[in-house]
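Chemist: Below is the sequence, then the predicted model.
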Amino acid sequence: MDSALYNRHILRLATALVANHRLDDPQGTAEVRSPLCGSRIQADVTTDAGGCISQLALRANACALGQASAAILQDNAIGLDIAEISDLRDGIASALKRVGEMPTRWPDLALLAAACDYPSRHAAILLPYHAILAAAKTRNVQT
C-alpha cells in the first residue's frame, strides 16, 4: 500500500460513510460501477424546489479512495445544484490528469490529488459524482 496515496486522512474518510444509508423517499436513485476497478457507488438524491440537493445518501463498495471521495461528497453536497456537482466532477477529473488545479471548494478535495500518479484510481474517485448525476436523471430531479 502506498502511504502517500492511502494516508491516515484518506483512510479516516474511507470509514466515514454510514453503511446501508438510504433515503426514505428519494426522487432519484442510481448505481454506477467502474469497469476498470470494480468499484460500485449507489446514490439516493432529493432536491428542493430550486433544484439544490436537499438530501443525499451514498453507499460505497469501493477502494479507500472511492470511499473517501464519496464521504467528502456526502458531507458537502447538500445545498449544491446538479450543475455544481457536474462542474466539481469535471474539475477533479482535470486535476487528476494534471490539466488543472484541484477544486478548492472543500479542503478535503486536496487529499485526492495524491492519486494523480495512479490513473487506475481516477475512476473510483469520480464514481460518487457519476452516481449523483445518474440518480438526478432517473426521476424528475431538476438539472
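Modeler: Yep, that arrived. Numbering: from 1, shown residues only.
Chemist: okay, CA-based contacts and neighbour counts for the rest of this
Modeler: OK.
Chemist: Quick check: buried residues in the helix or strand hosting Glu84?
Modeler: Using DSSP states H and E, Glu84 sits in helix 82-96. Using 16 or more other CA atoms under 10 Å as the test for burial, helix 82-96 gives Ile82, Ile85, Leu88, Arg89, Gly91, Ile92, Ala93, Ser94, Ala95, Leu96.
Chemist: want to compare, so here's the second one:
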Amino acid sequence: MSDGTDLIKLYSARILALAADIPHLGRLETPHASVTRRSPLCGSTVTVDVVVNNGKLEALGQDVKACALGQAAASVAAAAAIGATYQQLVQARDQLRAMLKAQGPVPDAPFDGFEVLTPAVEYKNRHASILLSIEAMVEAMEQATAPAS
C-alpha cells in the first residue's frame, strides 16, 4: 500500500498545473470527427473533436471530465498534437501505454511531456484515465482520415 508521500509525489505541483491549464479546451463547431472515451473504472470521460488537413491534425477541441492525472495527460497530449499525423499519434499512444503498463521509456518528442506521469506507473487504476485523451485523438484521426464509403 502506498503512503502519503507517494500520493504527494503522484499529484505533484507540475501535474496539478497541467491539469489546470489544458490546451484546446472546448468543442469545435465543425469537426471532421468526434470521439468520446470513458473509463469505466473511475468514470473519467473525454470527448475529442478534430479537424484534419493533408493528413495532419489541424484543429483540436477537448471536453475533459477526468481526475487530475487524466486532465494532465489531456494537457500534455493536446500541447503536442497539433501538426501530428495519425501515425505519430498512434506511436505516442502506444509508447504511453508501454510506459504505464510495461515500465517502458517516456514517449518520443513532441510527446515527451508525458514524463510527468511516470509516478502513475504504480497506480494501475489510473492508467485508463491517463490514456483517454490520446486514445480518443487516435480514434478521431482514424475516423477523419478514413476513406468515404
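Modeler: Noted; the coordinates are in hand. The shown structure was predicted, so the numbers you read here are calculated from the model rather than taken from an experiment.
Chemist: TM-score for these two?
Modeler: Scored against TM-score structural alignment, normalised by the length of the first structure, the superposed chains reach a TM-score of 0.90; 141 aligned residues with a CA RMSD of 1.9 Å.
Chemist: Contacts made by the next helix or strand after the helix holding Glu84 of the first structure with the rest, please.
Modeler: Once helix 82-96 of the first structure ends, the next helix or strand along the chain (criterion: DSSP H and E) is helix 119-138. Residues from elsewhere that reach helix 119-138 of the first structure, judged by CA atoms under 8 Å, 6 or more residues apart in numbering: 27-34, 36-37, 39-45, 58, 62-63, 65-70, 73, 82, 85-86, 89, 92-93, 96-97, 112, 115-116, 142-143.
Chemist: How about stretch 95-107 of the first structure?
Modeler: By CA under 8 Å, 6+ apart, stretch 95-107 of the first structure touches 76, 88, 91-92, 94, 109-110, 113, 115-117, 119, 122.
Chemist: If you count neighbours, what's buried in that stretch?
Modeler: Buried-residue list, stretch 95-107 of the first structure, by 16+ other CA under 10 Å: Ala95, Leu96, Lys97, Met102, Pro103.
Chemist: Same check on stretch 52-61 of the second structure?
Modeler: Neighbour-count burial for stretch 52-61 of the second structure [16+ other CA under 10 Å]: Val52, Lys56, Leu57, Ala59, Leu60, Gly61.
Chemist: same deal with stretch 107-118 of the first structure?
Modeler: Asp108, Leu109, Leu111, Leu112, Ala113, Ala115, Cys116.
Chemist: aligned partner of the second one in the second structure?
Modeler: This means Leu109 of the first structure. Under the alignment (TM-score structural alignment), Leu109 of the first structure pairs with Phe114 in the second structure.
Chemist: how close does that match sit to Pro147 of the second structure?
Modeler: In this view, Phe114 of the second structure and Pro147 of the second structure are 31 Å apart by CA to CA, to the nearest Å.
Chemist: which residues in the second structure does stretch 54-67 of the first structure align to?
Modeler: Under TM-score structural alignment, the match for stretch 54-67 of the first structure is residues 58-71.
Chemist: Fine by me, we can end here.
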